[in-house]
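Novice: here you go, sequence then predicted model.
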Amino acid sequence: MNYTYLVKCADNTLYCGWTNHLEKRMEAHNQGKGAKYTKTRRPVELVYYESYPTKEEAMRREVQIKKLSRKDKLFLIEKSESLH
């Protein structure tokens, strides 16, 4: 399975990425081995994710989410939390 995800960093910024192993990716971000962006903004908290059968679909969604404003990203997070 492939995932598109949003994490909230220690400085309250939001970072979007994709991975085929969500748990390992979160661990890497928190150890400073993730994306360059999150290395100096640890710890990170997983706040949103979606799963996709293919890498291409996950990457496409990542691009869409990155284009969203912060307000829209926060709305996406709120919406997903209300479903759980």
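Specialist: Okay, I see it. If you're wondering where the values come from, they're calculated on a predicted model, not measured in any experiment.

Novice: could you use CA atoms for every contact and neighbour count after this?
Specialist: OK.

Novice: and the helix ranked longest in the chain, what's buried?
Specialist: Secondary structure assigned by DSSP state H gives helix 70-83 as the longest helix of the chain. By neighbour count on 16 or more other C-alpha atoms under 10 Å, the buried set for helix 70-83 is 73, 74, 76.

Novice: in TSV, list those residues along with distance to residue 14.
Specialist: As requested, these are exported to TSV (distance: C-alpha to C-alpha, whole Å):
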residue	distance to residue 14
73	8
74	9
76	12
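
Novice: hang on, the earlier thing: residues contacting the longest helix of the chain, please?
Specialist: Contacts with helix 70-83, where a contact means C-alpha atoms under 8 Å, 6 or more residues apart in numbering, come from 14, 47, 48, 65.

Novice: got another one to weigh against that:
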Amino acid sequence: MVHVYTGYTDDLKARYNKHQNGFVKATKHRRPLKLIYYEAYEAELDARRREVYLKGGNGKSALKMQLKEVLSLIDNKG
């Protein structure tokens, strides 16, 4: 099963480490984690707008479908 966490940060490495070390309630019970995708934006406003979209119905569905397709391709390659 694919679990998707969507969030904004200005320091990806530090945020990933917090998640990986169990300091984030939303992902603490799903460790170890694997970062498979991220998007970077110059403007914070653009990043926050994208986060809101991806957390909503259409954006969330589209992202999950895209990730499932990519992960199935990876699994099939062995």
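Specialist: Now that the structure is in, tell me what you want to look at. What you are looking at is a predicted structure, and each value in this text was computed from that prediction instead of being measured.

Novice: the longest helix of structure 1: how far from the chain's middle?
Specialist: What separates the centre of helix 70-83 of structure 1 from the centre of its chain is 12 Å, taken as C-alpha atoms, centre = their mean, to the nearest Å.

Novice: what's the answer for stretch 17-32 of structure 2, then?
Specialist: With C-alpha atoms, centre = their mean, you get 13 Å for stretch 17-32 of structure 2.

Novice: measure it end to end?
Specialist: End-to-end span of stretch 17-32 of structure 2 (C-alpha to C-alpha, to the nearest Å): 11 Å.

Novice: try stretch 62-81 of structure 1
Specialist: In stretch 62-81 of structure 1, first residue to last residue: 19 Å (C-alpha to C-alpha).

Novice: swap in stretch 35-42 of structure 2?
Specialist: With C-alpha to C-alpha as the measure, the ends of stretch 35-42 of structure 2 fall 20 Å from one another.

Novice: what's the match for residue 53 of structure 2 in structure 1?
Specialist: Residue 53 of structure 2 maps onto residue 64 of structure 1 when the alignment is built from TM-score structural alignment.

Novice: contact partners of stretch 55-64 of structure 1?
Specialist: With contact meaning C-alpha under 8 Å, 6+ apart, stretch 55-64 of structure 1 is reached by 2, 3, 4, 5, 16, 17, 18, 19, 20, 51, 52.
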